[in-house]
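> here is a sequence together with a model predicted from it:
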Amino acid sequence: MDWTLEVIVVPVSDVDRAKEFYSDKLGFHVDIDTHVTKEIRIIQLTPPGSGCSIVIGEGIPTPGGRAPEPGSYVGLQLVVADIKAAHAELVERGVEVSDPIEVAPGDGGTFLYFEDPDGNAWAVQEYRVRATRPLYEVLRPKDRT
């Protein structure tokens, strides 16, 4: 059975401010912005080319009633084929972003970092091979089962 990661709920303090950041500054597509009930608002945003989305909102039920604090997520990660182009795009969009940092030699070893307005911390990793091959083919070649 395949298990796919489809959505990550990101805790934010101001839904409209976060929506503006993720859509206008990062270029995520707004898939859904709706009030499910009077108390529950859900906004789903998807990075260009991604199969996984994020959800921000108000009153979203959580397992066991435990909700993470806004800004408490560290290590959310995006992957791009060209980190220099990604850096230039983020800077042009007004995102405070680190310069690319090579933490290990070879493809997959270069990162840059930024935070959303609440302090949720994101990494962007460069995998140049992604420009020509999807990651699942790199990690699980067709001849493997």
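Ah, there it is. Numbering: from 1, shown residues only.

> only C-alpha atoms for contact and neighbour calcs from this point on.
Noted.

> show me which helix runs longest in this protein.
Secondary structure of the chain per DSSP state H: the longest helix is helix 83-92.

> quick one: list the elements packing against that helix.
For helix 83-92, the elements it packs on are strand 110-115, strand 121-126, judged by 3 or more Cα pairs under 8 Å, 6 or more residues apart in numbering; DSSP states H and E.

> comparison target below:
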Amino acid sequence: MDWTLEVVLLPVSDIDRAVAFYRDQVGFVLDHDTRTEQMRVAQLTPPGSGCSIVVGDLPAQQEMAPGSMRGLQLCVADAVAAREELLGRGVETSEITVFDERDGGTFFGFSDPDGNTWAVQQLKVRGEKPLIPTEARDRFGAE
């Protein structure tokens, strides 16, 4: 039996600001922004990922302090290109650090407006063998 991680709740203080940051600056796809009388949740997914983040005011999110998530991790095929893309969109990042010359040993990081932190790991193999094949992404309408 597969157990897949598909959603991570992210505590933020301003849902609109968080949606704008992750969609417009980081480049996540806004899957939906659902509002009811009781709650609001917006789900955003990094291109090529099977896991999304949800920002909103769900009870579990209200129990976490905005900005309290640390070390969420994204993987990219090219850390230099990814960092340049984020910098070009106005996201402040750390410098690239190479802990190990082997694939998977190169990182940089950034924070969202609330202080939730992200590590970006270079996995060159993702350029050759994406986690979710392009044909599967095309079939389900993901970018």
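The structure has been received and is ready for your questions. Predicted model, so just to flag it, every value in this text is computed and none were measured.

> export the helices and strands packed on helix 83-92 of the first structure as CSV, with columns for mean neighbour count and distance to residue 135 of the first structure.
Formatted as CSV, these follow (neighbours: other Cα atoms under 10 Å; distance: least, Cα to Cα, whole Å):
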stretch, mean neighbour count, distance to residue 135 of the first structure
strand 110-115, 20, 16
strand 121-126, 20, 12
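
> could the ones you listed be laid out in a markdown table, adding distance to residue 3 of the first structure?
Shown next, in a markdown table, are these (distance: least, Cα to Cα, whole Å):
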| stretch | distance to residue 3 of the first structure |
| --- | --- |
| strand 110-115 | 27 |
| strand 121-126 | 23 |
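
> out of those, nearest to residue 9 of the first structure?
Ranking these by proximity to residue 9 of the first structure (Cα to Cα) places strand 121-126 first, at 13.8 Å.

> contacts for whichever helix or strand comes after the closest one?
Going down the chain from strand 121-126 of the first structure, the next helix or strand is helix 135-139, by DSSP states H and E. Outside helix 135-139 of the first structure, the residues that touch it by Cα atoms under 8 Å, 6 or more residues apart in numbering are residue 129.

> superpose on the second structure and give me the mean offset of the longest helix of the first structure.
Superposed on the second structure, helix 83-92 of the first structure shows a mean distance to its aligned partners of 0.4 Å (mean Cα distance after the TM-score superposition for the first structure).

> buried residues in that helix, which are they?
Residues of helix 83-92 of the first structure classed as buried by neighbour count (16 or more other Cα atoms under 10 Å): 83, 86, 87, 90.

> what residues are up against the first one?
By Cα under 8 Å, 6+ apart, residue 83 of the first structure lies in contact with 100, 110, 111, 112, 124, 125, 126.

> sweet, I'm off.
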